[in-house]
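Q: Model the following, please.
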Amino acid sequence: MKSILIKSARIVNKESSHHGKEVNVQIKNGKISYIGDDAPNSDETIEAQGMILSAGWFDLQAVFADPGHEHKEDLLSGAAAAAAGGFTGVALLPNNKPVTQGKNDVKYLKSNNQDTLTQVYPIAAVTLDCKGVELTEMIDLHVAGAIAFSDGLRPIWHTDILLKSLQYLQKFDGVLINRPEDIHLNMFGVMNEGISSTQLGMKGMPTLSEELIVQRDLELLAYAGGKLHLSNISSAKSINLIKEAKKKGLQVTCDMAAYQLDFDDEDLMSFDTNLKVNPPFRTAKENKALFKALKEGVIDVLVSAHNPQDEDSKKLEFDLADFGINSLQTVAHNIATLAKDIELDTLIEKVTAAPRKILGLSNPVIEEGENAELTLFSPDYEWKLAYNTNFSKSENSPYWNKAIKGKAIATFNNDKSYIHKQ
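A: Below is the predicted model:
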């Protein structure tokens, strides 16, 4: 890789001696070759005034749909979208066809890592075919390189399976990730249950469907021990339950989709199927509680919740359309929006050090001689996610072709770079 000079960026990296400083950073041959006030000769210069240079962002939850649905996304297009979104690492949910449940499945997902900027970290299924009935061989999967265990887009509905998983994973200090959802309460639901769903005549998905499972999971965690991560939290009561569990010393963490607070259920009056997600967009009141939890640190991580869908899955009546947003490249916009009221350093932590800590990975350090695994982020850059900027195979985004602020300007890792041409 040619030498690149990043001029006048502010370092956000608590592990670095340069944290909080505005400096010039040179990258050469995949390494950080210089940090300081000078401007050594370089093949390319990026003017980075007003921008943040951090450790490469890490996404704790995405779907690449490969194998099985490569027309929606594949490993290479997903990695390209992730790099353009600022992510140097992505943890992939197991909901492929076939499900990630064997050694060869893990090996396949990691097969392009040596050639791509963004590295894939497979999350293996807890149960065979994610059906919640029979446990997978988790020790073998761990040895094969699975970073964590989850049924991904499907909740672990079977109480005994959840209990046994928490106990089993303690043998190698593994992390269980569960999406809290009572599938029976949410059956046929398409949006948040409330005034808006009643006015639209659509079947609602109550916050109770999440809260019951959060409470169940936390009770089982207190009983069995282990490490539990609850994904895609969307309810104020869920937050309060998690907050209390943390106070009791339970090893529980949680995340929220980065886009969750950008919309509420009233926005679905437009019947835009790109706003159909699970968990659904809740009320403005619930959003305020989630925002407070994010600010206070109860919510540990922001995830892309990237779930690409093709045109045939979205251009349907609202109740027939599939759930999901193409969201890897717009997390930077979500962070820029949240930064109006939350410290940027706090938000950057939730997409760098925090997800890696949960998975037992070290956070890259911005020091001379270290590998250049970096993300350069501009909170003020205006752009559009459109045909000429979209790296995903899918277009199912509520931000599509709309002017938004906040973008990853450059991403570096594995002796490779993505640089947005401004």
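Q: For the rest of this, base every contact and every neighbour count on C-alpha atoms.
A: Fine.
Q: any residues touching stretch 2-20, and which ones?
A: Applying C-alpha atoms under 8 Å, 6 or more residues apart in numbering, the external contacts of stretch 2-20 come out as 21-29, 39-40, 42-55, 345, 348, 363, 365-367.
Q: Could you list which of these belong to strands?
A: When DSSP state E is applied, these are split such that 22-28, 44-47, 52-55 fall in strands.
Q: Can you flag the buried ones in those?
A: For those, a neighbour count by 16 or more other C-alpha atoms under 10 Å gives the buried set as 22-28, 46, 52-55.
Q: one more to put side by side:
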Amino acid sequence: MNILLKSAKIINAQNKELHLKKRDILIKDGTIDKIAAKIEAPKDTQVVDLKNLHVSLGWLDSSVCFGEPGYEERETISNGLRTAALSGFTDIVLNPNTHPIADSSSDIVFLTNAARDSATNLHPLGTMTMGGEGIDLAELYDMHNSGAVGFYDFKSPISNSNLLKIALQYVQNFDGLVYSQPLDVKIAGKGLVHEGITSTKLGLKGIPSLAEEIQIVRDLFILEYTEGKLHIPTVSTANAVKLIADAKKKGLNVTCSVAIHNLYFTDEVLEEFDTAYKVYPPLRTKKDTKALIKGVKDGTIDFVTADHIPLNIELKAVEFDNATYGSVGLESAFGLLHTLFDTETCITLLTQGKERYNIAENDLAEGRKACLTLFNPDVDYTFEKSHILSQSKNSMTLGESLKGKVYGIFNNNQLILN
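A: Next up, the predicted model:
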């Protein structure tokens, strides 16, 4: 396949010669053949000439759920990867949130095989414990050899401190990455939303910030004792950012992420008891969102993520207490993020971090594999149900004013466009 991208503004801060320049980009058989001010289209070449076309290296999302196997009614692997591609993502890290859960090498092989011919690369996580039950370690080494990029009992905290200690020690033999969900379940109790003024006003049981922070303190102490590689997913409180910043100053090998909706929304949106806003970790206060945004800007927070969780309507169209946590977010990720940060910052956030998962880095240069995201950052629009590409439609972003349209991606010698 030969592709010519016409008059594409390149966003790649690492390449000073091309950054913010408009160039034609000729791609032959999946490789960038030529980058120049003007290129005549060779024979048998598809010309892509889109309004205000911008191009960057392919984007990564570090927290994505589908449904297959077991919950195909929520999302299949094929449609999930198509959704990711049309949302600008050339790489996604897939959470073990299926049935059966991915806790063995054969489960990892199934997932990688199912995604083999897709434009978007799927990088699976395996569970840290058997069945994700937090009791016995899963087959970490075997899953690693089969392609697992880390180990995570999805949204389930590791209550057994010694188990986390052993996992961090064990994975050092093969440079493995351990996740630890920041939640002390005893302190969280039966909480549903952030504990504060809004929860009190609405009469909903609250999850105090302390429940997140005390678990992070424990995890960081264990990491300091064991060494190893730790990732703390989807932090949500101001003090969590401070704790992780202090740990990084001490030289601990820790990374963390934040869900984009935790940067944008606060718990004030819960006043209508709309289950679309029931997510975990919960939406918190303006003080927290300000601290999280600051943490993103200063590099304390390593990843922004859509924290994409498709859920069929039966799990959301119920009383607030009984609704399942989660929202789809791939389709609105760029538009939402671009309301908070300028274009260059957004692209930096969306393209960084592959080395944490030992995913091969790329470059936007002649002779390199073409792994690109195509977008127009200057489109303003209201996010509507028609914009949701997932099988499940549980989006908390409906009705929001977003900025930036994704055209699609070119990756694995495939052009996927909206």
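Q: TM-score for these two?
A: Their TM-score after superposition, calculated using TM-score structural alignment, normalised by the length of the second structure, is reported as 0.95; 415 aligned residues with a C-alpha RMSD of 1.7 Å.
Q: Looking at the ones in strands among the contacts of stretch 2-20 of the first structure, spot the one nearest A353 of the first structure.
A: Ranking these by separation from A353 of the first structure, with C-alpha to C-alpha as the measure, puts A55 on top at 8.1 Å.
Q: Quick one: map the closest one onto the second structure.
A: When the two structures are superposed using TM-score structural alignment, A55 of the first structure falls opposite L57 in the second structure.
Q: got it, and G225 of the first structure?
A: For G225 of the first structure, the aligned position in the second structure is occupied by E227, per TM-score structural alignment.
Q: contacting residues around that match?
A: 168-169, 252-253.
Q: Using TSV, lay out those residues together with neighbour count.
A: Putting those into TSV (neighbours: other C-alpha atoms under 10 Å) gives the following:
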residue	neighbour count
L168	24
Q169	17
L252	19
N253	15
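Q: Just flag the most distant two among those.
A: Spatially, the most separated pair among these is Q169 and L252, at 14.1 Å (C-alpha to C-alpha).
Q: Strands along the stretch 151-300 of the first structure, start to end?
A: If DSSP state E, counting those that start in this stretch is used as the criterion, the strands of the stretch 151-300 of the first structure fall at 175-178, 191-192, 204-205, 227-230, 252-257.
Q: how about those, which one is nearest F323 of the first structure?
A: When the strands of the stretch 151-300 of the first structure are ranked by distance to F323 of the first structure, counting by C-alpha to C-alpha, first place goes to strand 191-192 at 10.0 Å.
Q: which position in the second structure aligns with A305 of the first structure?
A: Under the alignment defined by TM-score structural alignment, A305 of the first structure corresponds to D307 in the second structure.
Q: repeat for S362 of the first structure
A: Counting by TM-score structural alignment, the partner of S362 of the first structure is A360.
Q: The nearest residue in space to its match that is not next to it in sequence - how many residues pack around it?
A: Setting aside the residues directly before and after it, A360 of the second structure is nearest to K354 in space (C-alpha to C-alpha, 6 or more residues apart in numbering), at 7.0 Å. Taking other C-alpha atoms under 10 Å as the criterion, the count of residues near K354 of the second structure is 17.
Q: so how far does the lengthiest helix in the first structure sit from its counterpart in the second structure?
A: With DSSP state H applied, the helix covering the greatest number of residues in the first structure is identified as helix 208-224. Taken over the aligned residues, the distance from helix 208-224 of the first structure to the second structure averages 0.4 Å (mean C-alpha distance after the TM-score superposition for the first structure).
Q: residues making contact with that helix?
A: Contact with helix 208-224 of the first structure is made by 162-163, 166-167, 180-183, 185-186, 227-228, 230, 233-235, 237-238, 241-242, 245, 250, as judged by C-alpha under 8 Å, 6+ apart.
Q: In helices, which of these appear?
A: Secondary structure defined by DSSP H assigns 162-163, 166-167, 237-238, 241-242, 245 of the contacts of helix 208-224 of the first structure to helices.
Q: Of all pairs in those, which one is the farthest apart?
A: So for those, where distance means C-alpha to C-alpha, the most widely separated pair is Q167 and K237, at 26.6 Å.
Q: sorry, back to before: residues touching the match of A55 of the first structure, list them.
A: Taking C-alpha under 8 Å, 6+ apart as the definition of contact, the neighbours of L57 of the second structure are 12, 351, 362-364, 371-373.
Q: ok, those residues vs F174 of the second structure, which is closest?
A: In terms of C-alpha to C-alpha, no member of these lies closer to F174 of the second structure than N362, at 23.3 Å.
Q: thought the closest one was touching C371?
A: Yes. Between N362 of the second structure and C371 there is a contact at 7.4 Å, judged by C-alpha atoms under 8 Å.
Q: the more surrounded of those two?
A: Under the criterion of other C-alpha under 10 Å, the comparison of N362 of the second structure against C371 puts C371 first, with 27 against 14.
Q: re the thing from before, what is the neighbour count of the match of A305 of the first structure?
A: For D307 of the second structure, the number of neighbouring residues by other C-alpha under 10 Å comes to 27.
Q: Name the nearest residue to it, sequence neighbours excluded.
A: With C-alpha to C-alpha, 6+ apart, the residue lying closest to D307 of the second structure is S63, at 4.9 Å.
Q: mind listing what the one you found touches?
A: By C-alpha under 8 Å, 6+ apart, S63 of the second structure lies in contact with 92-95, 305-308.
Q: And the helices in the first structure?
A: With DSSP H as the criterion, the first structure has helices at 75-84, 103-109, 138-144, 159-169, 195-200, 208-224, 236-247, 284-296, 311-314, 331-338, 344-349, 353-359.
Q: Show me how to select, in PyMOL, the buried members of the contacts of L57 of the second structure.
A: Selection of the buried residues among the contacts of L57 of the second structure in PyMOL, burial being defined by 16+ other C-alpha under 10 Å:
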select buried, resi 12+351+363+364+371+372+373
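Q: okay, the contacts of L57 of the second structure in JSON lines with distance to R74 of the second structure next?
A: Conversion of the contacts of L57 of the second structure to JSON lines gives the following (distance: C-alpha to C-alpha, whole Å):
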{"residue": "N12", "distance to R74 of the second structure": "35"}
{"residue": "T351", "distance to R74 of the second structure": "27"}
{"residue": "N362", "distance to R74 of the second structure": "32"}
{"residue": "D363", "distance to R74 of the second structure": "35"}
{"residue": "L364", "distance to R74 of the second structure": "35"}
{"residue": "C371", "distance to R74 of the second structure": "28"}
{"residue": "L372", "distance to R74 of the second structure": "28"}
{"residue": "T373", "distance to R74 of the second structure": "26"}
